[in-house]
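> Mind folding the following:
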Amino acid sequence: MKVIAGLGNPTKKYEGTRHNMGFSAIYQIADRYNIKMNILNHKALIGTGIIAGEKVMLVMPQTFMNLSGESIGEILRYYKLTPEDLIVLYDDIDLDIGKLRIRAKGSAGGHNGIKNIIAHIGTTEFDRVRIGVGHKPEGRDLADYVLSRFSSEELPVVRDSVSKAADAIEVIITTGIDAAMNKFN
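As a prediction, this is how the structure comes out:
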């Protein structure tokens, strides 16, 4: 089973913000594969289903971004899964809006949600799909920026990148992380 976790902040207040790109991608995947996000367990909203013949668990931690590892670590331990079974989707301010960057491992790169996951699972070796949300304008507060919404001009590009992130998940599951990196990076 693959655990596909999208990072974001719960509640309506944060819907559509840059920091919730992981949640947006999970909603896209759930819709595409007819997976109901209807289980509240392990501090997360969860849905289970099948993608390309593989059983998957879609996960949206409800702990708020900076504590995402609490939920993800608990899920991996409970189901006796390893970090190799984990794929994390999240926002990245170092990438232009609409760009994806797929990696099999790496540092947190300053992302507090990823830092917390690494702390809770004890490794940096898990697959990740970073979704570009644009660079923080100079002089703007980082928290204010990542909690802002996209402009109407940015929205079509954002929708396309979320769709591509869902495509990337299927490629990771069917042909592996290297194939996904070659196709989407």
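> can we go C-alpha only for contacts and neighbour counts from here?
OK.
> and Ser127, how many neighbours?
No, residue 127 isn't Ser; it's Asp. 22 (other CA atoms under 10 Å).
> Kindly provide the distance from it to Gly139.
Look at Asp127 and Gly139: by CA to CA, to the nearest Å, they are 32 Å apart.
> Equivalent analysis for Asn182, please.
Per CA to CA, Asn182 is found 35 Å from Gly139.
> okay, these two: which has more neighbours?
Remark: of Asn182 and Gly139, Asn182 carries more neighbours, 9 against 6, as counted by other CA under 10 Å.
> That one in helix, strand or coil?
helix (DSSP: H, G, I helix; E, B strand; the rest coil).
> quick one more, to check against the first:
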Amino acid sequence: MSKYLIVGLGNIGAEYAHTRHNIGFDVVDAFVQKHGGNFKVDRLAEIAEVRWKGRIFVCIKPTTYMNLSGKAFKYWMDKEKLTPENTLTIVDDLALPISKLRVRPSGSDAGHNGLKDIQLVLGTDKYPKLRFGIGNDYPKGMQADFVLGKWLSAELPVIQKKIEACVTIIEQIATIGLEKTMNQANNLMFE
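Purely as a prediction, here's the structure:
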């Protein structure tokens, strides 16, 4: 039976809930909810196990805060005896417009502290990522406020569509593989 570690990046605490930076948590929540799973608090993360079409998805939301995401990632990857190839990290991306998603088998942290820590702990950038475009529509010097801010109400319909697409992407990676999923997902446009 194939097993995957699905890692949604975000920060714990009500003040961070549903902010741009926590989109990884929101995607993992949507995936687990769709498949009838429940989160419980465990070591370094909230965790839910989902079984679907003969596959197991170990879904985590690290409780280490964004900048120490690698600790939770590595702990659960080792505990579940998985390789980096059988993981998927969902992360917000300033460099992508709000209309885009991008799936990659590897790649740099692009200045994202959560990815930076995972890369440091793993010693490689070769682990699959699902980058959720959040755009970069903020005044100079206001990046932190933007990233930690809530979605604008006008953005919410697009964000909801993208979250649903991310749930499908997680399923597709497990059924048709990363390569085919990338070809489809990276061409999607959301309006």
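> Output the longest helix belonging to structure 2.
Ranked by residue count and defined by DSSP state H, the top helix of structure 2 is helix 156-175.
> the helices in structure 2, which residues?
Using DSSP H, helices in structure 2 cover 23-34, 69-79, 113-122, 143-147, 156-175, 178-185.
> with structure 1 superposed, average distance for the fourth one?
What that stands for is helix 143-147 of structure 2. Compared with structure 1 after the fit, helix 143-147 of structure 2 shows a mean deviation of 1.0 Å (mean CA distance after the TM-score superposition for structure 1).
> most remote residue from structure 1's center?
Distance from the centre of structure 1 peaks at Gly139, with 27.1 Å (CA atoms, centre = their mean).
> Show the contacting residues for that one.
Contacts for Gly139 of structure 1 were tallied using CA atoms under 8 Å, 6 or more residues apart in numbering; there are none.
> re the thing from before, quick one: closest of the helices of structure 2 to Leu101 of structure 2.
helix 178-185 (6.8 Å; CA to CA).
> Of all residues in structure 2, which one is nearest the centre?
Ile90 (1.3 Å).
> just checking, it touches Leu5?
No. Ile90 of structure 2 is beyond contact range of Leu5, at 11.0 Å (criterion: CA atoms under 8 Å).
> sorry, back to before: nearest to Cys59 of structure 2 among the helices of structure 2 would be which one?
Among the helices of structure 2, helix 23-34 comes nearest to Cys59 of structure 2, with 6.7 Å by CA to CA.
> That closest one corresponds to what range in structure 1?
Helix 23-34 of structure 2 corresponds to residues 21-32 of structure 1 when matched by TM-score structural alignment.
> Just give me the mean distance for the matching stretch relative to structure 2.
Looks like 0.5 Å for stretch 21-32 of structure 1 (mean CA distance after the TM-score superposition for structure 1).
> contact partners of that stretch?
For stretch 21-32 of structure 1, contacts defined as CA under 8 Å, 6+ apart pick out 4-8, 16, 35-37, 47, 58-60, 88-91, 131, 162-163, 165-166.
> Out of these, which end up buried?
For the contacts of stretch 21-32 of structure 1, a burial check counting by 16 or more other CA atoms under 10 Å picks out 4-8, 16, 35, 37, 47, 58-60, 88-91, 131, 162-163, 165-166.
> Which members of these occur in strands, if any?
Among those, the members found in strands (DSSP state E) are 4-6, 47, 58-60, 88-91, 131.
> could I get those residues as JSON lines with distance to Phe150 of structure 1?
Output for these, formatted as JSON lines (distance: CA to CA, whole Å):
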{"residue": "Ile4", "distance to Phe150 of structure 1": "24"}
{"residue": "Ala5", "distance to Phe150 of structure 1": "22"}
{"residue": "Gly6", "distance to Phe150 of structure 1": "18"}
{"residue": "Gly47", "distance to Phe150 of structure 1": "27"}
{"residue": "Leu58", "distance to Phe150 of structure 1": "24"}
{"residue": "Val59", "distance to Phe150 of structure 1": "24"}
{"residue": "Met60", "distance to Phe150 of structure 1": "21"}
{"residue": "Val88", "distance to Phe150 of structure 1": "22"}
{"residue": "Leu89", "distance to Phe150 of structure 1": "18"}
{"residue": "Tyr90", "distance to Phe150 of structure 1": "16"}
{"residue": "Asp91", "distance to Phe150 of structure 1": "13"}
{"residue": "Ile131", "distance to Phe150 of structure 1": "14"}
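> quick check, nearest of the residues you listed to Leu67 of structure 1?
For those, the nearest to Leu67 of structure 1 is Met60 (11.8 Å; CA to CA).
> related to what we said a few turns ago, does anything pack onto the longest helix of structure 2? Which helices or strands?
Contact analysis of helix 156-175 of structure 2 by 3 or more CA pairs under 8 Å, 6 or more residues apart in numbering; DSSP states H and E lists helix 23-34, helix 178-185 as its packing neighbours.
> relative to helix 156-175, how tilted is the last one?
Inter-element angle recorded for helix 178-185 of structure 2 and helix 156-175: 160 degrees (by axes from the mean of the first three to the mean of the last three CA atoms, to 10 degrees).
> Cheers, nothing more for now.
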